[in-house]
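Peer 1: coords below, sequence missing:
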């Protein structure tokens, strides 16, 4: 604890006090589980997750607020999304209450690692994977559910600034009727090469197009995408290949209730993107982050003069304000812990 520099937190793993673990066999219910000291785990080299990628995860955060409380944000949606992911990957589903209580127990035991107000957040990573051995391609017999936490700072090392994205038609993040709408571990490994390539060229992230014919926008590698045009908030509609983000849903509700912006889910073309008034991306890790430029095969397209747009700023202020209890939570999204 004494070695943590709260003023210079990055988005990296910091070892904490404890982690949660529970097990379940195929066809049974999850055991109660409990906390163990944070540390390494043992896995068979034939474990289902190592050989066939049978695993999924969630990402949420614990926030320290102006009222000196620690709160979770919409953890019920993470629980529901985990149920969708586990079903898709033939992993035993867990009760929503079990999931939420496990997250609460883990955060409370590591409460001292929640950064001071305005210094960062405590990132919470629930993950479940097939741990028993298998040679054939099939769902394994036993599964392990774990939760670990880490204090983090901004996802992008330069903090809140407009991102520079690259459109790469050589790669797709996910395909319709695949597992793009599940938070499966394999979805993210598929994005590593194009991301590394984009970063080597000076870009922050990759903006993916639909796998069918590269016509419509899908999402950024680790975030959902939004644009604002003529008083409307527009985001790619969910087609089975886009993750239904918690922050995505929150921004749409805030826009309608607080800013009188009409949220629309639609197929969005590149032309519509370049003609928009503002562009930003959302996610648990990135919160609400503006996009300043997008590069494609025809060159670099500047957006909002490379600055943070008015509505983007307001949406971020309200979202972060609710999470820090600076803005009244009219939606009932907060889960107080302490």
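Peer 2: On my side now, so go ahead. On a predicted model such as this, the values are computed, not experimentally measured, just so you know. Residues are numbered from 1 along each chain as shown.
Peer 1: Please count neighbours and contacts with C-alpha atoms only from this point.
Peer 2: OK.
Peer 1: what kind of secondary structure is residue 273 in?
Peer 2: Under the three-state scheme (DSSP: H, G, I helix; E, B strand; the rest coil), residue 273 adopts helix.
Peer 1: Second structure for comparison follows:
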């Protein structure tokens, strides 16, 4: 096993009140860094005090967007244990994104070791108030100072962490979603299934316009026909129609969410019919009009489960479940967060303990 050096901070930060965390505002005392060059491969893994990074203005990340990231969480249980939720799956997906963006593969065992050590070093930053957690952001940036359009020969792999509360101000209360009919986020064959920064930058204009009209997020339709449901800006989506739960099938332009996969497994475990298939916006609205659309919710690491109470497509509003949180949405949320925090038994082997020495 590669040795990870640790330089402890001598200037610890003041921790914010747990009921005022927000999301991604505060950062822990330390971070993980590892460098890559074509000559050495990935090398010099280290945990150091949280600090700015210095990059050449010509670094390729600034000019060609060669960067990917992940998101996962650490939780503190009622008896003081620390748990990660499906970290290996996050690093597997990270390598799939790396491959699509021509970034060298990262050793997953080393990444897990680095993550566990970093969480252990900053374990006292993990909040324990209900609905809080330690958000973990691994990412890779291209650092070679060269303006030629080609894959970088130098990279940094980093992990930073942030104590967080609810991602959406609504919390577990239903959000309002605008259905985007003009802009395109991703297409099959593009980079929609990679967790790369450009996907999110492409969504900002639509998201900004939606918020101006009172909507929390944007639901994207397919980039070719503007007909088939894909995903919300920060979530995969599920719809309960006539007793069956549907979610768009992964088609190459939709991110393969870890929480999405967890929900599918959980529903099957409960015996709830669930199908991954193509789902058109017309079909969804027709289900809303004839009363068979019972619930809708989004899934993602940041929000876990976010019920959807209203949608707006070309000016036609669709109220779902009287705008209230549905029973299934609440059950999924309670069970997933219960597994993550150790309050509910984990029959799937999703959680991983972090030992603090």
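Peer 2: The structure has been received and is ready for your questions. All values derive from a computational prediction rather than experimental measurement.
Peer 1: can you tell me what part of the first structure stretch 331-343 of the second structure aligns to?
Peer 2: Here stretch 331-343 of the second structure aligns to the first structure at residues 314-326, judged by TM-score structural alignment.
Peer 1: Next, the buried residues of the matching stretch.
Peer 2: In terms of neighbour count (16 or more other C-alpha atoms under 10 Å), stretch 314-326 of the first structure has its buried residues at 314-316, 318-325.
Peer 1: what's the answer for stretch 349-357 of the second structure, then?
Peer 2: By neighbour count on 16+ other C-alpha under 10 Å, the buried set for stretch 349-357 of the second structure is 350-352, 354.
Peer 1: and what of stretch 254-264 of the first structure?
Peer 2: Result for stretch 254-264 of the first structure [16+ other C-alpha under 10 Å]: buried residues 254-255, 261-263.
Peer 1: Can you tell me the closest non-neighbouring residue to the residue mapped onto residue 10 of the first structure from the second structure?
Peer 2: Per TM-score structural alignment, the equivalent position to residue 10 of the first structure in the second structure is residue 22. Nearest residue to residue 22 of the second structure, sequence neighbours excluded (C-alpha to C-alpha, 6 or more residues apart in numbering): residue 165, at 5.2 Å.
Peer 1: which residue in the first structure lines up with the one you found?
Peer 2: Aligned partner of residue 165 of the second structure by TM-score structural alignment: residue 153.
Peer 1: I'd say its match and residue 8 touch.
Peer 2: Yes - counting by C-alpha atoms under 8 Å, residue 153 of the first structure sits close enough to residue 8 to count as a contact (7.4 Å).
Peer 1: out of the two, which sits in the more crowded spot?
Peer 2: Taking neighbours as other C-alpha atoms under 10 Å, residue 153 of the first structure and residue 8 compare with residue 153 leading, 23 against 11.
Peer 1: and that one, what does it touch?
Peer 2: Residues near residue 153 of the first structure by C-alpha atoms under 8 Å, 6 or more residues apart in numbering: 8-11, 119-121.
Peer 1: I'd like the distance from the corresponding residue of the first structure for residue 241 of the second structure to residue 41 of the first structure, if you could.
Peer 2: With TM-score structural alignment as the criterion, the equivalent of residue 241 of the second structure in the first structure is residue 229. Noted for residue 229 of the first structure: a distance of 49 Å to residue 41 of the first structure, by C-alpha to C-alpha, to the nearest Å.
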